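[1] Give me a 3D structure for the following:
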Amino acid sequence: MKIEIWSDYVCPFCYIGKRRLEQAIGLFPHRGELEIVYRSFELDPNAKPYTSGTIYDSLAAKFGVSAGEAKAMTANIAEQAKALGLDYRFDTMKPTGTFDAHRLAFFAAGSGKAEELTERLLKAYFTDSEHIGDRDTLVRLAAETGLNAEEARRFLESEEGGAEVRSDEREAGALGVRGVPFFVINRKYAISGAQPTELFLDTLYKAWNEEHPLIFVDGADGEGAGELCEDGSCVIPPRDSGRPS
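    Next comes the predicted model:
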């Protein structure tokens, strides 16, 4: 069963949504048969790799509010994150563009390290106050997840991965994605936003049951079809069984 996740590394609800999905997966008995694919989405494709100012300045400019109001906006988000064991340090976050970070994710996926790099990039931005738009920083983070540092640097210094990022973003547009996180299960069920764990779990079960329907096998001679409460099972007789109602 395939789960595709469109997200951005500077999106606070993407980290929260990732944790809630992980909680649901932890409760899902078929978690070993899930395939998770991370897709690229830039909240601001025009953002520069190096952005001066604080996260509050960026939010104030984006939403047309004061820096103080922007700071108040983040308080509730930080509390939601804290409930999931995440430490959001908005005061020291470094606003940046994420195009290179998304490119690096494709490099990591080629080595089976997409999950590890995604987690490391999110923690680097939200908790460690790392500059994830800086290539030296990205190379170091890649190495911390077990990737070859020199290969990661060569990849970032090339144009590789760029076409894949743009392809993911075009696909998001075709699917009607306007914000992230955005989760697509089996290309049938879509969950927009950092929804409650219960919703993720219910949707996983729904998709799984559709993909693996129960097949009832009757006895060869049909005997016992109308029996009640035998062999540890109680059944309701069929309506056309002739039994009185």
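[2] all contacts plus neighbour counts: C-alpha atoms, from now on.
    Noted.
[3] and V217, how many neighbours does it have?
    A count of nearby residues for V217, using other Cα atoms under 10 Å, gives 6.
[4] now R19
    18.
[5] Not counting its neighbours along the chain, what's nearest it?
    With sequence-adjacent residues excluded and distances taken as Cα to Cα, 6 or more residues apart in numbering, R19 is closest to L84, at 7.0 Å.
[6] Okay, and E22 sits in which element?
    Assessed by DSSP states H and E, E22 sits inside helix 12-27.
[7] what helices or strands is that helix leaning on?
    helix 67-83, helix 197-211 (3 or more Cα pairs under 8 Å, 6 or more residues apart in numbering; DSSP states H and E).
[8] Just the buried residues of the last one, please?
    By neighbour count with 16 or more other Cα atoms under 10 Å, helix 197-211 contains the buried residues T197, F200, L201, T203, L204, A207, W208.
[9] And stretch 51-70, by the same measure?
    For stretch 51-70, the neighbour count (16+ other Cα under 10 Å) marks T54, I55, Y56, D57, S58, L59, A60, A67, A70 as buried.
[10] Helix, strand or coil: sort out the third one for me.
    At Y56 the chain is in helix, as set by DSSP: H, G, I helix; E, B strand; the rest coil.
[11] What residues does it make contact with?
    Shown in contact with Y56 (Cα atoms under 8 Å, 6 or more residues apart in numbering): A67, G68, A70, K71, F90.
[12] Here is the second sequence; please produce its structure so I can put it next to the first one:
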Amino acid sequence: MRIDIWSDFVCPFCYIGKRKLEKALKQFKHREEVELVFRSYQLDPTAKRDNDEHLYDVLAKKYGMTREKAKEMSDQITEQAKEEGLDFNFDTSIRTNTADAHRLAHFAYEQGKGLELTELLLKAYFTDSLHIGDHEILSDFAQEVGMDKGEALNVLKSNKFIDVIKQDQQEGINIGVQGVPFFVFNHKYAVSGAQPTHVFLEVLEKVKEEQSELTIIESNKSEGAHCSNESCDS
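    Take a look at the predicted model:
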């Protein structure tokens, strides 16, 4: 079973939703059969890599509210995160463009380190208040998960995986993604937002049940006509 997850590293509900899905997977008997694939979806592709404007000021402008109201809204999200065992620090978070973080994540997936790096990047932004647009910091994360730091820096200095990010974003738009997180199970069932754990578990069970519905019926005498990679037999 494959789960494609459109998300961004500065999206709080992406981190919260990730935890809720992980809790559901712990209760799912067939969790070893599940493959998680994080897809790129930038909430603000035009954001600057280095930006001194505080998150609360940005939210105030975006939603037409006071800075105090923006902080109050962020505090409410922080409380939701605590329920999932996460520690958010919006007061000290560093805003940035997430393109380089996404590019490094795609590079990590090529080396089987994508899930580990994704977790590190989310924690770095929301808990540790690190600059996840800084190449040195990003390459340190790559090294931490077992990748070569020099290779990671070379990728970050290039434009590699830019097209992949754009493709992910466009594919998401094409299937109806209007916000993140957005989870697609086996290219068939979609779950939008950080839904309760039981919702994820219900979808997991439903997809597994449908996978198990197919039964191969064979004669006792011989195998039925079929085609393999090499030939067709009757």
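[13] Please enumerate residues in contact with the next helix or strand after the helix holding E22 of structure 1?
    Going down the chain from helix 12-27 of structure 1, the next helix or strand is strand 35-40, by DSSP H and E. Contacts with strand 35-40 of structure 1, where a contact means Cα under 8 Å, 6+ apart, come from 1-8, 102, 114-115, 165-166, 168-169.
[14] Swap in 7 Å and give it another go.
    Contact with strand 35-40 of structure 1 is made by M1, K2, I3, E4, I5, W6, S7, D8, H102, V165, D168, E169, as judged by Cα atoms under 7 Å, 6 or more residues apart in numbering.
[15] Over to stretch 21-34 of structure 2?
    M1, R2, T197, H198, F200, L201.
[16] now that stretch, how far from the centre of its chain.
    16 Å (Cα atoms, centre = their mean, to the nearest Å).
[17] Same question for stretch 194-202 of structure 1.
    Mean-position distance between stretch 194-202 of structure 1 and its chain equals 12 Å (Cα atoms, centre = their mean).
[18] same question, stretch 111-121 of structure 2
    So, by Cα atoms, centre = their mean, the centroid of stretch 111-121 of structure 2 is 10 Å from its chain's centroid.
[19] before we move on, what about stretch 59-75 of structure 1?
    With Cα atoms, centre = their mean, you get 25 Å for stretch 59-75 of structure 1.
[20] Please apply the same query to stretch 86-98 of structure 1.
    18 Å.
[21] Buried residues of stretch 175-190 of structure 1, list them for me.
    For stretch 175-190 of structure 1, the neighbour count (16+ other Cα under 10 Å) marks V177, G179, V180, P181, F182, F183, V184, I185, N186, A190 as buried.
[22] and R20 of structure 1, what is it in contact with?
    Counting by Cα under 7 Å, 6+ apart, R20 of structure 1 touches P196, T197.
[23] ok, back up a step: what about the residue nearest to R19 of structure 1, distance to F107 of structure 1?
    Distance, L84 of structure 1 to F107 of structure 1, using Cα to Cα, to the nearest Å: 29 Å.
[24] Comparing the two, which shows the higher neighbour count?
    F107 (22 against 13).
[25] can I assume the more buried one sits in a strand?
    No: counting by three-state DSSP, F107 of structure 1 is located in no strand; its state is helix.
[26] To which residue of structure 2 is it aligned?
    Correspondence of F107 of structure 1 to structure 2, assessed by TM-score structural alignment: F107.
[27] mind checking how far that match is from F141 of structure 2?
    F107 of structure 2 is 12 Å from F141 of structure 2, by Cα to Cα.
[28] Repeat that for E205 of structure 2.
    According to Cα to Cα, E205 of structure 2 and F141 of structure 2 sit 34 Å apart.
[29] A190 of structure 2 too?
    A190 of structure 2 is 31 Å from F141 of structure 2, by Cα to Cα.
[30] before we move on, what about D91 of structure 2?
    Here D91 of structure 2 is placed at a distance of 23 Å from F141 of structure 2 (Cα to Cα).
[31] quick one: which of those two has more around it?
    F141 (22 against 14).
[32] so which helix or strand takes in the more buried one?
    When elements are assigned from DSSP H and E, F141 of structure 2 belongs to helix 135-144.
[33] In that helix, which residues are buried?
    For helix 135-144 of structure 2, by 16+ other Cα under 10 Å, it's H135, I137, L138, S139, D140, F141, A142, Q143.
[34] mind putting those in JSON lines, distance to E213 of structure 2 included?
    Shown next, in JSON lines, are these (distance: Cα to Cα, whole Å):
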{"residue": "H135", "distance to E213 of structure 2": "48"}
{"residue": "I137", "distance to E213 of structure 2": "48"}
{"residue": "L138", "distance to E213 of structure 2": "44"}
{"residue": "S139", "distance to E213 of structure 2": "45"}
{"residue": "D140", "distance to E213 of structure 2": "46"}
{"residue": "F141", "distance to E213 of structure 2": "43"}
{"residue": "A142", "distance to E213 of structure 2": "41"}
{"residue": "Q143", "distance to E213 of structure 2": "44"}
